[in-house]
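Visitor: quick one, what's the 3D model for this:
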Amino acid sequence: MTSTTQPEGPARGPNIILILADDMGFSDIGCFGGEIRTPHLDRLGAEGTRMTSFYNTARCSPSRASLLTGLHPHQTGIGILTGSTLPAGYPGDLDPRCATIADMLGDAGYRTSCVGKWHLAGNVREPGPAWPTRRGFERHHGPLGGATSYFDPVTMVEDEEPIETFDPDFSLTEHLGERAEAEVRDAAKDPRPFFLYLAFTAPHWPLHARPEQVAACRGMYDDGWDVARARRLERMGELGVLESATELTERDEDVPAWEETAHHAWQARRMEVYAAQVGAMDAAIGRVLDALEATQQSEDTMVLFLSDNGGCAEEIAPGWADEMDPVPYNVPVRTAAGERVRKGNDPSVVPGPPATFASYGRAWANVSNTPFREYKHWVHEGGIATPLLARWPRGGVAAGWDRTPAQLTDIVPTLLEAAGIGAADRTSHPESPPLEGSSLLAGWKGEKSTEEPHPLFFEHEGNAAVRWGRWKAVRAFGSDWELYDLRVDRTERHDLSAEFPERVESLVGAWRGWADRCGVRDRTSILDQQQRGRGHGAGRGPGAGRGRGRGLIQDVRSAWTVRETQV
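Guide: You can find the predicted model right below:
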C-alpha cells in the first residue's frame, strides 16, 4: 500500500478524473460527429485516445455500479436500478462487500472526492452503507438520487448533510462544474494524488437550460431529425469515428418523417434545449481542465469521459405535476418562484424554463444514437455504445483512435494499473469479488495487443447481448437472438443468425454461463412478481415510501409488459 505522504512528481501515482455524462448518445459531442458545440471535450479527444467500441450497461444505476467496482452490475446488487426488486430481482443497493475504485485508491493513499449524481443507494433520506461517503469517498457534493430539476434539485447533499436552499440563479450543471474546479484547486495543495469522480446529471431530462444557452443553439435543428442523422453520419466518416462505408440505420419505425410532423418549431426547440444541456456540461468540464492547467497538474492527470447509456427515448406524459398520484420524488410541483410545474411533452409548453419538466423523445434520441439502432434500456448498439475519451500526457496515452471492444468493467483495472496498484490489493474490502475486466492502458499507449479478444457480456431488463471479437449476438426481451458481424455491420442491419446458427449457439452458450455465474435474474419472474403486487418494494425508487409516480413515463416501447418509471 502506498503511503499518504507520497513524494511530489512522477514517482507518485497520477491524479485521476473520471467524468460521466447522463443519457448522452454516441454521436452527440463534436469529436464523435455531433453538431453540438463541445470545444473542451473536442480538445480532450484531440489530445488523447478516443475509443469507438466502448460499451456501458444501457442504464443509469447499473452503469455507475459497474464503472466504480469493475464488476458486472448484477454482482453489485444493482441489476436494474436502485430500489429493491427482491425476492425475484435485486436488492437495489450497492453491495457493501464490493470495493469501489475510491476504496482501492483511498487505501493506496489517494485523496478521493465525488461531485455529482450518485444513484447507487435505495435510501436517499438517511445515511447508509451505500452512500458515497461510506464507499471510499472522503467528500461528496451532489444529488444522491436520479434525474432531478436543474434549477431546484432534490436529494442534494454535502457529504451527508442535506442541501435544500439554492440561489435564485442556481443551475445544477454549472454548480457541479464549479465544485469540481474547487476540488482540483484544493487538491493542488495536498501532497497526495487525487481521484475525482465527476458525475453530471446532464443531459438527462428534464429539458432545463438558461435562455441564453438555448439561444446559442437556435436554428440548429430547423431541418429536422432526418437531415440531422444524415449529416452526423457524414461527419463521423470524415472524422474517422466509424468507417466511411457504415450504413445508417433506417429511421425508427415509430418516428414519422420530419415533413410529416406537426409543430416543427416546438420539435426543434426540444433538441435545442438538449444541445444547450450538453453545451453547459462541456463548459463545466472546461472549468476543470482549465483548473488543471492553472495549478500545473494537467500533465500528470488522467482524464476520462464517457456516458452511462445511449440517448433516451422516454416520453413524459403531459399534465400538472401536482396532480400526479403519487408525485415522484424527483419532480417538483412548484418552482422556487412559486410557479406550478407543467410536466410532459406538450406542444403548448415550450421546454427549458423551471416550470417545465419534459424530455426530447424518441425521434431526437434516434439522432443522438446515430448511426445505431435502439436506445437506453436496450443492448443493441444504440443503447450501450458510448464515446470514451482518455488523456494522460505524462503516462504516454497516445492521440488517436482505439477500436478495441471494451466495457465498463475494464475501467477499474485500467485506473489501478495507471496508479501502480495490484488488482487484488483491496485492503478495506478483502471479500470483494475478483475484478471482471482487463486494463486498457497498453492500447491507449498505442501498443499492439497479443491477447485474443475476450467476450463482453450484457443484460438489462431481459435484453441481452454478447460481443466476442467481430461477432455480436443480441436479443430484445421476448425476441429471438440475432447475429451481427460488427466489423462490417456495426449498425446491426443484417441479421446473420439463420446463416450461422452454430455461431449463435456458441455465443449464447457463453452468455448463459456468464449469466449464471454473475447472478443475472430471470426477467419474466421479476415482471410476474410486479404484476402480482407482492414485490417487497419492487420497482420503487429512491426515498422508499414516496411511490413510483404513475404516468410519468408515457411510452418507451409498447411491447413492455411492465414499464419502469425510475431513471
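
Visitor: from here on, contacts and neighbour counts on C-alpha atoms
Guide: Fine.

Visitor: chain center to stretch 84-101, what's the gap?
Guide: 19 Å (Cα atoms, centre = their mean, to the nearest Å).

Visitor: which residues belonging to it are considered buried?
Guide: Judged by neighbour count using 16 or more other Cα atoms under 10 Å, the buried positions of stretch 84-101 are 84-96, 98-101.

Visitor: just the helices in this structure please.
Guide: Assigned by DSSP state H, the helices in the chain fall at 39-47, 60-69, 73-76, 101-107, 172-187, 211-215, 225-239, 264-294, 361-368, 381-384, 411-419, 441-444, 501-518, 523-532.

Visitor: could those helices go into a markdown table alongside distance to E160?
Guide: Listed next are the helices of the chain as a markdown table, based on distance: least, Cα to Cα, whole Å:
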| stretch | distance to E160 |
| --- | --- |
| helix 39-47 | 31 |
| helix 60-69 | 20 |
| helix 73-76 | 22 |
| helix 101-107 | 17 |
| helix 172-187 | 16 |
| helix 211-215 | 32 |
| helix 225-239 | 43 |
| helix 264-294 | 24 |
| helix 361-368 | 35 |
| helix 381-384 | 32 |
| helix 411-419 | 25 |
| helix 441-444 | 35 |
| helix 501-518 | 32 |
| helix 523-532 | 32 |
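
Visitor: and of the ones you listed, who's closest to G352?
Guide: Counting by Cα to Cα, G352 lies closest to helix 264-294 out of the helices of the chain; the figure is 6.1 Å.

Visitor: list the contacts of stretch 494-505.
Guide: Stretch 494-505 is contacted from outside by A473, W481, E482, L483, Y484, D485, using Cα atoms under 8 Å, 6 or more residues apart in numbering.

Visitor: still on that earlier bit, and of the helices of the chain, who's closest to F32?
Guide: Evaluated with Cα to Cα, the helices of the chain place helix 225-239 nearest to F32, the distance being 6.2 Å.

Visitor: so which elements touch the closest one?
Guide: Applying 3 or more Cα pairs under 8 Å, 6 or more residues apart in numbering; DSSP states H and E, we find helix 225-239 packed against helix 361-368.

Visitor: also this sequence, please, to line up against the first:
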Amino acid sequence: MPVNGQEESLGHTDAARPNILLIVVDDMGFSDLGAFGGEIDTPNLDRLARHGLRFTDFQVMPACSPTRAALLSGMDPHRVGFGSLAEELADNQKGQPGYTSYLPEDLSTLPRQLQDAGYATLMSGKWHLGFEGGRGPRHFGFDRSFTLFSGGASHFADGLPAYSPDPEAMASYVEDDKRLDSMPADFTYSTTYYVDYLMRQLQQVGDQPFFAYLAYTAPHWPLQAPDATIEKYLDRYGDGYEVLRRERLDALKAEGLVGDNAAVSPLPPRVKPWDLLSAEERARETRAMAVYAAMIDEVDKETGRLLTFLERRGQLDNTLILFFSDNGAEGHDLDETWPADVFPKIRGQIDQRFDHSTANMGRPGSYTLYGAGWAHAGSPHLRLYKAFPSEGGTRVAAFASGYGVAARGVSDSTITVMDVMPTLLQVAGVSASGDSDVTGDGMSFAPVLAGVDVPTEQREWGVEFLGKLALRRGHWKLLKLPPPYGPGTFTLHDLRRDLAESVDVSGQYPEVFASLKLAYDAYKDKNQVVIPDWVSGY
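Guide: Now for the predicted structure:
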C-alpha cells in the first residue's frame, strides 16, 4: 500500500488500550475540507488530516444506511439486511434477506465487541439502521446514545422530520432506547448538540478506554445552519459551480490527492451551465451553496471544541481518530428526492410545513438541497454523486490521525468501509489479524496506519443500490447505470487513467470485461442481491 510522506508517530504507542473517536459526516463532497482542496473554513479538521494520513481511495456505499451497516458489521450491507434504504424498497425486495432494513438480532457488531473487551461505547448522531423489536444502538453494543433514527430531519429545535406523511410528526430522536416525544431543552442545532451530548457522556467514563461514534447529520438535507455562519459565505459562490470545480481540482492536485492528469468530469445530466441561469436561479444556487458551506464550517468548529475537551482531559494523544463521509455529495433536488407523483403525502407535508423562499433558505423551517451542480464541484474529478455506485458516490474524503498513525501524508491504498471494523478491533487489541474474506468482507488497514506497504491492487468487491451496479477489482471498475446517467448496460473503466469513468474500455479489454461480469454474478449470488422491479428515481 503506497504511502507518500515521512513516517512519524503521532501518539503514545506504548499505551495498551487506546481510545477511538470515529467521526462520520453525512453527504459531504470529496473536496470540501481545506486539506482536501476546499475553500471552506475547516482549520481543526485540516490540522488533524495534515498531521495524519489522508486517503485518496476510501470506498463506502452509495447511501447512508448501507454504509452504516457495513461500518458496524464489517460485511457487505446485503448480508445484514441493508441492500437498500427502507424508504426506497421495491416490492420484490421486501421480505428478502438482503433488504429487511434492520440488523440481525445476534449480529456481532463493532461496538458489541469493543464493549465486551472493556471499552465504554458511546454514540451521538445518526443511526438509520432500523428499530426492529425496539433494537437500537443499546442492543447492538452502545452503553449510551443519543440518535436520530431516520435518515434526516431539521437541524434546529423545531424537530421537523425530513420526510413524513404525518402532519403532527416530529423527528425520530431516541436516547438510549427511549423515543423522545419532545426535543431536549438545550437542543439548538444538531451539530452542536451531538458534541454536547458526547462530551457529557465522556465525562462519566473516567479512565476507561472509550469508543465514541460521532455521526453528524450535517451536511444532510434539509441544509440549515446558523445565520452568522451562513453570512460568512454569501459572497463566496457568485461565480458558480463550474468555476468552483476548476478551483477545487487545481487544489486537489496541489495537495497531492489526485494526479496531474486528472480532469474535470462532465457536468451531470440536467445541470444547466451557470451562464444560462436566470438571476433568480443564481441567487438561489448561491445561497444554497453558502448554507452548505456553513454546515461544513459548523462541523469543523464543533469538532474543534471536542478536540479541545479531550486535550484538556489528557486523552487526545491516546486517541485514534478516523474521519470519513458516509457517501458522496448529495446531488439530487427536492423533486428527485421526494417527487410529488411518487410520494405525494410526504411531498405534501414538506410543501405545507416548510418555507421554500430564497430569503429563508438555511433557516429554521426551510427545506434546501444544493443540487447536482454544487455536488459535482464537491467531487470535480469523479462521476456523479450520492446514490450512484460510480466513484462520485462511493469515493470519499477520509483520514486517520492520532494514536497508532505512524505514517503522515497521503495514501493511495484501496480502503473500504468494511475494513473499519477489523482495523479498529486490531488497534484496540481485540483482534490481532483482521484478515477475513477480502472478496466481500473487510480486512484490517492497521498496517497502512503504521506505514507498512501491503498490496491491495487485487481487492474485489461489488455494489448494488437501487438497481445500479458496480464491481471493483483493483483499478478495474465494472459499472451499470440507467439512462440518462449511463447506457443501461455494463461498461468497463480503468481508474488508473480515468477517475471520471468517462471512457468505456470494454472493447479494448474484452477478457477483463468478461471476467468482471462473471465476478459480479458471483457477488450477486453470494450476497442475495435482488434487482428492484421499481425505483423512485433516486
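
Visitor: quick one on the thing from earlier: looking at the helices of structure 1, spot the one closest to T246 of structure 1.
Guide: Of all those, helix 225-239 sits nearest to T246 of structure 1, with 8.0 Å by Cα to Cα.

Visitor: what sits closest to S438 of structure 1 if chain neighbours are left out?
Guide: Leaving aside its sequence neighbours, S438 of structure 1 sits nearest to D410 (Cα to Cα, 6 or more residues apart in numbering; 4.9 Å).

Visitor: apologies, that question was intended for A519 of structure 2.
Guide: In space, A519 of structure 2 is closest to L471, 7.9 Å off (Cα to Cα, 6+ apart).

Visitor: and that neighbour, what pairs with it in structure 1?
Guide: Residue correspondence to structure 1 (TM-score structural alignment): L471 of structure 2 is matched to V466.

Visitor: burial of that match, as a residue count?
Guide: Applying other Cα atoms under 10 Å, we find 25 other residues in the vicinity of V466 of structure 1.

Visitor: correct me, but it touches H454?
Guide: No - using Cα atoms under 8 Å, V466 of structure 1 is not in contact with H454; the gap is 10.3 Å.

Visitor: contacts for stretch 435-447 of structure 1, please.
Guide: Residues outside stretch 435-447 of structure 1 that contact it (Cα under 8 Å, 6+ apart) are 49, 69-72, 390, 396-398, 402, 404, 407-415, 417-418, 423, 448-449.

Visitor: would you mind writing the PyMOL command to select the buried ones in those?
Guide: Buried members of the contacts of stretch 435-447 of structure 1, defined by 16+ other Cα under 10 Å, are picked up in PyMOL with:
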select buried, resi 49+69+70+71+72+390+397+398+402+404+407+408+409+410+411+412+413+414+415+417+418+423
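
Visitor: closest one to E492 of structure 1 among the helices of structure 1?
Guide: Proximity to E492 of structure 1 (Cα to Cα) singles out helix 381-384 among these, at 7.7 Å.

Visitor: superposed on structure 2, what's the mean shift for the closest one?
Guide: Compared with structure 2 after fitting, helix 381-384 of structure 1 deviates on average by 0.6 Å (mean Cα distance after the TM-score superposition for structure 1).

Visitor: in structure 2, what range does that helix match?
Guide: Residues 391-394 of structure 2 are matched to helix 381-384 of structure 1 when aligned by TM-score structural alignment.

Visitor: please compute how far that stretch lies from its chain's middle.
Guide: Put simply, stretch 391-394 of structure 2 sits 10 Å off its chain's centre (Cα atoms, centre = their mean).

Visitor: A498 of structure 1: neighbouring residues, count only.
Guide: Using other Cα under 10 Å: A498 of structure 1 sits among 10 other residues.

Visitor: got it, and the one 5 residues further on?
Guide: Look at R503 of structure 1: counted by other Cα under 10 Å, it has 16 neighbours.

Visitor: alignment lookup: it to structure 2.
Guide: In structure 2, R503 of structure 1 lands on V512 (TM-score structural alignment).

Visitor: what sits against the residue positioned nearest the centre of structure 1?
Guide: For structure 1, the residue nearest the mean C-alpha position is D308 (1.2 Å; Cα atoms, centre = their mean). The contact partners of D308 of structure 1, by Cα under 8 Å, 6+ apart, come to 20-24, 56-60, 63-64, 386.

Visitor: redo that, cut-off 10 Å
Guide: Going by Cα atoms under 10 Å, 6 or more residues apart in numbering, D308 of structure 1 touches 20-25, 55-64, 67, 199, 376, 383-386, 408.

Visitor: can you check F55 of structure 2 too?
Guide: F55 of structure 2 makes contact with 3, 36, 49, 257, 324, 395-400, 409-415, according to Cα under 10 Å, 6+ apart.

Visitor: still on that earlier bit, which of the contacts of stretch 494-505 of structure 1 sit farthest apart?
Guide: W481 and D485 (13.7 Å).

Visitor: what is in contact with the two at once?
Guide: K472, A473, D495.

Visitor: I figured the first one hits S506, correct?
Guide: No - here K472 of structure 1 lies out of contact with S506, judged by Cα atoms under 10 Å, at a distance of 11.2 Å.

Visitor: higher neighbour count, the two?
Guide: Between K472 of structure 1 and S506, counted using other Cα under 10 Å, the more crowded position is K472 (26 against 11).

Visitor: which position in structure 1 aligns with E311 of structure 2?
Guide: Counting by TM-score structural alignment, E311 of structure 2 lines up with E293 in structure 1.

Visitor: distance check, that match against A180 of structure 1.
Guide: Separation of E293 of structure 1 from A180 of structure 1 (Cα to Cα, to the nearest Å): 14 Å.

Visitor: and for F151 of structure 1, the neighbour number?
Guide: 22.

Visitor: which one is it nearest to, not counting chain neighbours?
Guide: S171 (5.1 Å).

Visitor: which residue in structure 2 lines up with the one you found?
Guide: Using TM-score structural alignment, the partner of S171 of structure 1 in structure 2 is Y189.

Visitor: who are the contact partners of its match?
Guide: With contact taken as Cα under 10 Å, 6+ apart, Y189 of structure 2 is in contact with S154, H155, F156, A157, D158, Q224, A225, P226, E298, P364.

Visitor: what does the second one correspond to in structure 1?
Guide: Okay, so that is H155 of structure 2. Matched to structure 1 by TM-score structural alignment, H155 of structure 2 sits across from Y150.

Visitor: so M302 of structure 1 sits against P14, correct?
Guide: Yes - counting by Cα under 10 Å, M302 of structure 1 touches P14, with 6.7 Å between them.
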